[in-house]
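Participant: Got a predicted model here, sequence first, then my questions.
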Amino acid sequence: MMTITSKVRVRELYERMGLSYLELYLVESVTGYLTLIEGVKLRDVRVIDIGCGLGIGAGLLSGITKQYACIDIACGLLRYPASLPNVDVVCSDGAMLPIRSSSFNTSILLNTVNADLDGSDLIREARRVSSLVLARSPRSIDNELIATLLRGG
């Protein structure tokens, strides 16, 4: 279970990384989003990107969606996706979303779910706010949790 202290540390880490995140993970992130959405209809649907970071998904996908909402615990990172057209940003913990149930068609969680921390809570919230959850992690243990929770109904 993730504590408030560990969430603060995560937020501070990503706030410090800022744009240097792109130097480390841009290609991996673009490939991850494109792979995750392969075969999924996103045109004219409402998408919520939980743990969006610098908004790479928003940059790739917001032009085809009806609405694209970026959610991240690191508020400073949201200034980048906030500058994109058709993108809403909310600084929030993805495990406790301030969003009405069934508000979105699709939730995206790319490299956000961590089975050792609050991965179950993130998936639960994504399922609460949308009818389709697309999630993937670089770690096998996280992907096993994702598959189990999404298969479970």
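Facilitator: Ah, there it is. Numbering: from 1, shown residues only.
Participant: from here on, contacts and neighbour counts on C-alpha atoms
Facilitator: Will do.
Participant: can you list the residues that contact the helix or strand E125 falls within?
Facilitator: Using DSSP states H and E, E125 sits in helix 119-129. Helix 119-129 is contacted by residues 50, 94-97, 99-104, 107, 112-113, 133, 142, 145-146, 149-150 when judged by C-alpha atoms under 8 Å, 6 or more residues apart in numbering.
Participant: buried subset of the residues you listed?
Facilitator: 50, 94-95, 97, 104, 107, 112-113, 133, 142, 145-146, 150 (16 or more other C-alpha atoms under 10 Å).
Participant: ok, structure two:
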Amino acid sequence: MERLAEYYDKLADVYDELYGQEQTVKYLKALAYVSGSRIVDVGCGTGIGIGLLSPRYVLCVDISLGMLRKAAARGLDVDLLAADAYLLPLRRRSFDTALAITVFERLEDSRVLADFAEVVVAETLGRWLVSRG
């Protein structure tokens, strides 16, 4: 996981230029399934989805400190957490919705987020999973 964090740290400065439009479209699609006022955005990257999710409470989680710095630079009112998506230090059912856009290699792996949120919305390689607990 350390190599993954290093990869995204190096990509952080150009991520929005390379993937911003694509990721924004995915977040807009995910909004149709977001429920409640407490959202955890796992793999939030540079924070592309933050503005779209406000005025809800958003916890942005990413393995890359470089990505989290970019998210913080957006100047929006969110909390940031550096953590591995598979080892989240969160309380059970502490969020209404968990988002995981372009995070897990296998879409089924996003089910690990069901412990933390009533609704899980995940996307991988154009495939979507929406589960309601």
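Facilitator: Good, I have the coordinates. As the structure is a computational prediction, the values presented were derived from the model and not from experiment.
Participant: what's the distance between A147 of structure 1 and E38 of structure 1?
Facilitator: To E38 of structure 1, A147 of structure 1 is 17 Å away according to C-alpha to C-alpha, to the nearest Å.
Participant: Give me the range in structure 1 that the longest helix along structure 2 lines up against.
Facilitator: Criterion DSSP state H: the longest helix present in structure 2 is helix 2-30. Helix 2-30 of structure 2 corresponds to residues 8-36 in structure 1, going by TM-score structural alignment.
Participant: mind checking the end-to-end distance for the matching stretch?
Facilitator: From its first residue to its last, stretch 8-36 of structure 1 covers 28 Å (C-alpha to C-alpha).
Participant: And that stretch, what's buried?
Facilitator: For stretch 8-36 of structure 1, a neighbour-count test (16+ other C-alpha under 10 Å) marks R11, Y14, E15, S29, G32, Y33, L36 as buried.
Participant: Only the buried residues of stretch 59-70 of structure 2, if you could.
Facilitator: Along stretch 59-70 of structure 2, these residues count as buried under the neighbour rule (16+ other C-alpha under 10 Å): L59, C60, V61, D62, I63, S64, L65, G66, M67, L68, R69, K70.
Participant: Show the contacting residues for the fifth one.
Facilitator: Residues counted as contacts of I63 of structure 2 (C-alpha under 8 Å, 6+ apart) are L4, A5, G43, A82, A83, D84, A85.
Participant: what's the most distant pair in these?
Facilitator: L4 and A82 (12.8 Å; C-alpha to C-alpha).
Participant: what touches both of the two?
Facilitator: In contact with both L4 of structure 2 and A82: I63, S64, using C-alpha under 8 Å, 6+ apart.
Participant: Can you check which part of structure 2 the strand or helix carrying R79 of structure 1 sits on?
Facilitator: Per DSSP H and E: R79 of structure 1 is located in helix 79-82. Alignment of helix 79-82 of structure 1 against structure 2: residues 69-72, by TM-score structural alignment.
Participant: Same question for stretch 94-113 of structure 1.
Facilitator: Under TM-score structural alignment, stretch 94-113 of structure 1 corresponds to residues 85-104 of structure 2.
Participant: Before I go, just wanted to say thanks for your time.
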